[in-house]
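>>> Predicted model follows, preceded by the sequence.
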Amino acid sequence: MTQPQTQVLAALADPTRWHVLQTLAERGEQTATQLAGPLPVSRPAVIKHLTTLQQHGLVSSRRRGREVLYSANPSRLIETARWMANVAATWEAGLLRLRALAEDTR
């Protein structure tokens, strides 16, 4: 079974989705039209990317009249960063044990 954090990383592996999330984090709320402006993809494509980001908890949306405003949800990214730090710490501990074993056999 895939962990939720790996699904977040998979969602962020797409350069367009990464750009959209970064833009929302830097500029705050944006519409799909605003986000599509500087990108080489259509507004419908941006909406699909936003849907994926929203499904993984990285983006939230709210209605303002006829517009839908999207914003970054940093808590999900922070949670994933913590998970990655724990994985790195586990690997580091394993490597230190391996190094100690290698030095003991000298």
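In hand now; what should we look at?
>>> okay, CA-based contacts and neighbour counts for the rest of this
Noted.
>>> count of neighbours near T80?
T80 has 18 neighbours, counted by other Cα atoms under 10 Å.
>>> try T16
18.
>>> Report the contact partners of it.
Shown in contact with T16 (Cα atoms under 8 Å, 6 or more residues apart in numbering): L39, H49.
>>> Recalculate using a threshold of 7 Å.
T16 is in contact with no residue at all, counting by Cα atoms under 7 Å, 6 or more residues apart in numbering.
>>> what's the spacing between it and P44?
13 Å (Cα to Cα, to the nearest Å).
>>> chain center to the longest helix anywhere in the chain, what's the gap?
Using DSSP state H, we find that the single longest helix of the chain is helix 74-104. In terms of Cα atoms, centre = their mean, to the nearest Å, the centre of helix 74-104 is set 20 Å apart from its chain centre.
>>> try this one side by side with the last:
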Amino acid sequence: MTEAETITTVMRALADPTRRAVFERIVEADEITVVELTRGSTVTQGAISQHLKTLKQAGLVCERPEGRNVFYRAEPRGLEPLADWMSHYGVFWRDRFAKLKNLLKDIDP
């Protein structure tokens, strides 16, 4: 998968608000099962499983089977392509904020 495809996959995975909420709950927990994710949600267990599949394919979560349960945890490296892509635009914003700061100083010394 190319870098652009990886970034697109991560963005698509996090674009869905329900999936993003599932991911945030996983990030907050050390590990969490589908049952626990379903318990605190208005979404069915089947839908949670589908969201987890998408998050796993995007490299955002990993799983650890234990008996009848599968535990999910966040995979921090999964966000690296997105963070790298965003850092490229950070230069643009830093420059803009510096110009705004100078403009505001000129307006109100």
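Nice, thanks for sending it over. Everything quoted here is computed from the prediction, not taken from an experiment.
>>> For the two chains, what TM-score is obtained?
Overlay of the two chains. TM-score (TM-score structural alignment, normalised by the length of structure 1): 0.78; 94 aligned residues with a Cα RMSD of 2.1 Å.
>>> how about stretch 51-58 of structure 1, which residues of structure 2 does it hit?
Counting by TM-score structural alignment, stretch 51-58 of structure 1 lines up with residues 53-60 of structure 2.
>>> Now do the contacts for the residue nearest the centre of structure 2.
By Cα atoms, centre = their mean, the mean C-alpha position of structure 2 lies nearest to L14, the distance being 5.3 Å. Going by Cα under 7 Å, 6+ apart, L14 of structure 2 touches R20.
>>> Could you check which residue of structure 1 pairs with it?
Aligned partner of L14 of structure 2 by TM-score structural alignment: L12.
>>> roughly how far apart are its match and H56 of structure 1?
Remark: distance between L12 of structure 1 and H56 of structure 1 (Cα to Cα) = 10 Å.
>>> cool, and P38 of structure 1?
24 Å.
>>> Compare these two (neighbour count), which wins?
H56 (20 against 8).
>>> The more buried one contacts V8, doesn't it?
Yes - with contact defined as Cα atoms under 7 Å, H56 of structure 1 reaches V8; the gap is 6.0 Å.
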